[in-house]
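J.: build me a model:
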Amino acid sequence: MERDDEVRAAAAVYLGVDPAELALTGSTTMGLALVYHGLALRPGDHVLTTTHDFYATHEALRLAAARSGAEVEQIPLYDDPATVSADDVTGRVAAALRPETRVVALTWVHSSTGVKLPVRGIADAVAAANAGRAEADRAVLVLDAVHGLGADAARPGDLGCDVFVSGTHKWLFGPRGTGLVWASAAAGAAVAPIIPSFTAPSFGNWLTGDDQPSPFGAGNTPGGYQAFEHRWAAAEAFAFHQAIGPDRVAARTAELATRLKDGLAEVGGVRLVTPRDPELSAGLVCVEVSGRDPFEVVERLLDQRIVASVTPYREAYVRFGTSIVTTPDQVDAAVEAVADLAR
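T.: The predicted structure follows:
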């Protein structure tokens, strides 16, 4: 428990939150499932998400709705990711909110396109819809933050979300098999634990017969024998970024992503999918190479020791990621390699 508390403390400093509000998980997927199944959804409740979200969100919501009788609606937030606007995205979410909306399930940075949502504006729209509602009828804004954490310096308080879910092995460079869920005091009180926690006071209640309530973080940290060495090492990842400075990390990530986007946009036969505006994108950069299968492109790039991936969605793109471990020379090499394939 002391080691877990060290991870919570390091994460809390980085995120600007109370350590007691942080649950430790094994992944983003686990965190999303804990939240969506822990909320007390009722028949007739409306859950709003988007067509751009990943399988983990869609499937967790489908399973939770099947059990509770809630309705899940998916809406598109943009027609062309390259020309997305913050006002359009915010307006679409606001227009889709209903009196029955209990959950707004969004992803900070879309792994399908690289679009970074204007979460603060969306949070303000949700807050306006919640004005005058009883606590049990509020819409809770839940954010899958895995491609924003470590790439963008905004904290949960800056974003205005109620729940912040992320793995820590991507842009934060923590170990695999690690993650966290932060929830505000009000939202955390509405998320019931669904996996027994091995930490106090939950375990102590079983031994003594007491009924002491657990803080959100401890009560929603799944018990069982986890990959503890990986979890505890996540504290080093938060400390590493904190030592450099989250603002400096975000600026460098944006600088390199902009360099990559600017270079790829000049290549004939290449369509840039991700917005060029740093306010609407982060470290992910997605492109389409005319006449080339994305899997073939990734394979050919790997032959040149350039690692890219294919977006795991129905509409597949070639996806790159710039970060503080990427150099400008590597960015330029990737642009040149794509140009050779597009010729």
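
J.: every contact and neighbour count from this point should use C-alpha atoms.
T.: Will do.

J.: that's a strand at residue 37, yeah?
T.: No - with DSSP: H, G, I helix; E, B strand; the rest coil as the criterion, residue 37 is assigned helix and is not in a strand.

J.: was I right to think it contacts residue 194?
T.: Yes - between residue 37 and residue 194 there is a contact under Cα atoms under 8 Å: 7.4 Å.

J.: so which of these two has more stuff around it?
T.: residue 37 (20 against 16; other Cα atoms under 10 Å).

J.: dump the residue contacts of residue 143.
T.: Contact partners of residue 143, counting by Cα atoms under 8 Å, 6 or more residues apart in numbering, are 105, 106, 107, 108, 161, 162, 163, 164, 165.

J.: so of those residues, which ones are in strands?
T.: In strands, judged by DSSP state E, the following of these are found: 105, 106, 107, 163, 164, 165.

J.: output those as JSON lines; include the columns neighbour count.
T.: What follows is the ones in strands among the contacts of residue 143, written out as JSON lines (neighbours: other Cα atoms under 10 Å):
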{"residue": "105", "neighbour count": "23"}
{"residue": "106", "neighbour count": "24"}
{"residue": "107", "neighbour count": "25"}
{"residue": "163", "neighbour count": "24"}
{"residue": "164", "neighbour count": "28"}
{"residue": "165", "neighbour count": "28"}
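
J.: could you dump those to CSV with distance to residue 281?
T.: Compiled in CSV, the ones in strands among the contacts of residue 143 are given as follows (distance: Cα to Cα, whole Å):
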residue, distance to residue 281
105, 19
106, 15
107, 12
163, 21
164, 18
165, 19
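
J.: which of those sits closest to residue 253?
T.: Among those, residue 107 lies closest to residue 253 (Cα to Cα), at 18.9 Å.

J.: ok, now which ones touch the nearest residue to the closest one once chain neighbours are set aside?
T.: The shortest distance from residue 107 to any non-neighbouring residue, by Cα to Cα, 6 or more residues apart in numbering, is to residue 144 (4.5 Å). The contact partners of residue 144, by Cα under 8 Å, 6+ apart, come to 28, 32, 105, 106, 107, 108, 164, 165, 166.

J.: please give me the structure for this one as well, since I'd like to look at both together:
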Amino acid sequence: AHDHYAQHESIRLAAARSGAVVHKIKLFDDYPSISRDEIVDRIRKGISPATRVVGVTWVHSSSGLRLPIRRIADMIAEVNRKRGESDRVLLVVDGVHGIGAVDETVAQLGADFFSAGTHKWIFGPRGTGLIWAKAENWKLLQPVIPSFAEGPYGAWMQERTPGATEEQWVSPGGFHSFEHRWALPAAFAFHRQIGRARVAKRIQDLNSMAKEELAKMSHVQVHTPRDRELSAGLICFDVKGMKPAAVVEKLLAKRVIASESPYAASHARLSPSLLNDEKDVEQALGHVRAMA
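T.: Take a look at the predicted model:
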């Protein structure tokens, strides 16, 4: 129940094609009780002999919670040590709100597959994104959209099967939005120029400032953990007596852009980023204070 519609719907559609069984688990009972140990333990207990894939979200857009992906990966590695190659559990991560906001590389996380849009924290163009995988895992995929890569295209011309899937074959064929793709290297270069650690610290500093001040407001309930290891750049909160949509509308009237989390249990969200400074954060906080 913690992940985005796009992840759940992708899983549902894949299961419908393959006949796989989908099992969802709760990672915590309520926001105040969130802990790294319990998250890892609940996932461990949710893995059965039939489990082949564990899908998680690095930073939840529903709550702002950041999962301890490295610890989850290490736990799954322990499970896999007792399994054969064909029975191992794969860790698949939706990382859209982590990449560009957290001081960890994708490779350091330990995931088998990692996907993320790059139009959020990376500041790339809309419609761009990436899929990362360990080199040995690409052969496990079956593309659903024909690739124009040389391998499968050449195999088609020679009327033969192309063989095991390779990395570049997962990118769809057809005519591509090269202008968008060409902009991505500049977006990544911008982050590298500043430094990933500096970017992450700046985002954490602004978000910590906002969370601390929001928590002091008697009419506000903050749901995102204050622990820097359990959060990133999203802050989910509620204002007593107001629906999230009303909070967002009032802030927009003051030229503060907030959002509603797109879930059944919705919250208002603020997201201090590299585009902001302390003055921006304080102005937003002042408008939330005025909602008392």
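
J.: give me the TM-score for this pair.
T.: Put the two chains on top of each other and the TM-score (TM-score structural alignment, normalised by the length of structure 2) is 0.96; 292 aligned residues with a Cα RMSD of 1.4 Å.

J.: picking up where we left off before, turn the contacts of residue 144 of structure 1 into a markdown table, columns for distance to residue 340 of structure 1.
T.: Formatted as a markdown table, the contacts of residue 144 of structure 1 follow (distance: Cα to Cα, whole Å):
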| residue | distance to residue 340 of structure 1 |
| --- | --- |
| 28 | 36 |
| 32 | 41 |
| 105 | 40 |
| 106 | 37 |
| 107 | 34 |
| 108 | 33 |
| 164 | 41 |
| 165 | 39 |
| 166 | 36 |
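
J.: and which of those residues is nearest residue 264 of structure 1?
T.: Nearest to residue 264 of structure 1 among these is residue 108, at 23.7 Å by Cα to Cα.

J.: over in structure 2, tell me which residue corresponds to that closest one.
T.: The alignment partner of residue 108 of structure 1 in structure 2, by TM-score structural alignment, is residue 58.

J.: what about that match, distance to residue 292 of structure 2?
T.: According to Cα to Cα, to the nearest Å, residue 58 of structure 2 and residue 292 of structure 2 sit 33 Å apart.

J.: then residue 70 of structure 2?
T.: Distance of residue 70 of structure 2 to residue 292 of structure 2, computed by Cα to Cα: 40 Å.

J.: who has more neighbours, those two?
T.: Comparing residue 70 of structure 2 with residue 292 by other Cα under 10 Å, the one with more neighbours is residue 70, at 15 against 12.

J.: excluding residues flanking it in the chain, which one is nearest that one?
T.: residue 109 (4.7 Å).

J.: that neighbour matches what in structure 1?
T.: If you follow residue 109 of structure 2 across to structure 1 using TM-score structural alignment, you land on residue 159.

J.: with residue 252 of structure 2 instead?
T.: Under the alignment (TM-score structural alignment), residue 252 of structure 2 maps onto residue 302 of structure 1.

J.: in what helix or strand does its match lie?
T.: helix 294-303 (DSSP states H and E).

J.: strands of the stretch 51-200 of structure 2, start to end?
T.: Secondary structure of the stretch 51-200 of structure 2 (DSSP state E, counting those that start in this stretch): strands at 53-57, 90-94, 113-117, 129-133.

J.: what is the corresponding segment of structure 1 for the last one?
T.: Under TM-score structural alignment, the alignment places strand 129-133 of structure 2 onto residues 179-183 of structure 1.

J.: stretch 218-233 of structure 2 now?
T.: Against structure 1, stretch 218-233 of structure 2 falls on residues 268-283 (TM-score structural alignment).

J.: what comes into contact with the matching stretch?
T.: Contacts for stretch 268-283 of structure 1 (Cα under 8 Å, 6+ apart): 80-86, 109, 113-118, 147-148, 151-152, 253-254, 257-258, 261-262, 264-265, 284-290, 321-323, 339, 342-343.

J.: swap in 7 Å and give it another go.
T.: 81-83, 113-117, 151-152, 253-254, 257-258, 261, 264-265, 285-290, 321-323, 342 (Cα atoms under 7 Å, 6 or more residues apart in numbering).

J.: same question for stretch 274-291 of structure 2.
T.: Contacts for stretch 274-291 of structure 2 (Cα under 7 Å, 6+ apart): 203, 206, 210, 217, 251, 256, 272.

J.: and if we set it to 6 Å?
T.: For stretch 274-291 of structure 2, contacts defined as Cα atoms under 6 Å, 6 or more residues apart in numbering pick out no residues.

J.: can you list the buried residues in it?
T.: Residues of stretch 274-291 of structure 2 classed as buried: 281, 284, 285, 288, 289 (neighbour count, 16 or more other Cα atoms under 10 Å).

J.: what's the closest non-adjacent residue to the alignment partner in structure 1 of residue 90 of structure 2?
T.: Superposed on structure 1 with TM-score structural alignment, residue 90 of structure 2 falls opposite residue 140. With Cα to Cα, 6+ apart as the criterion, residue 140 of structure 1 has its nearest non-adjacent residue at 4.7 Å, and that residue is residue 103.

J.: who touches the one you found in this structure?
T.: By Cα under 6 Å, 6+ apart, the neighbours of residue 103 of structure 1 are 47, 139, 140.

J.: from residue 254 of structure 1, how far out is it?
T.: 31 Å.

J.: go on, residue 147 of structure 1?
T.: From residue 147 of structure 1 to residue 254 of structure 1 the distance is 13 Å (Cα to Cα).

J.: ok, now residue 311 of structure 1?
T.: Taking Cα to Cα, one finds residue 311 of structure 1 at 20 Å from residue 254 of structure 1.

J.: in terms of neighbours, single out the busier of those two.
T.: Counted by other Cα under 10 Å, residue 311 of structure 1 and residue 254 do not tie: residue 254 has more neighbours, with 24 against 19.

J.: the more buried one matches what in structure 2?
T.: Residue 254 of structure 1 maps onto residue 204 in structure 2, by TM-score structural alignment.

J.: please enumerate the helices of the stretch 51-200 of structure 2.
T.: Using DSSP state H, counting those that start in this stretch, the helices of the stretch 51-200 of structure 2 run over residues 69-80, 106-109, 150-157, 178-194, 196-215.

J.: and among these, the most buried is which?
T.: Of the helices of the stretch 51-200 of structure 2, the one with the most neighbours on average (mean count of other Cα atoms under 10 Å) is helix 196-215, at a mean of 19.

J.: superpose on structure 1 and give me the mean offset of it.
T.: Mean deviation of helix 196-215 of structure 2 relative to structure 1 after superposition (mean Cα distance after the TM-score superposition for structure 1): 0.6 Å.

J.: report the angle between that helix and helix 178-194.
T.: Counting by axes from the mean of the first three to the mean of the last three Cα atoms, to 10 degrees, helix 196-215 of structure 2 lies at 90 degrees to helix 178-194.

J.: how far off centre is helix 196-215 of structure 2?
T.: Here helix 196-215 of structure 2 is found 18 Å from its chain centre; the criterion is Cα atoms, centre = their mean, to the nearest Å.
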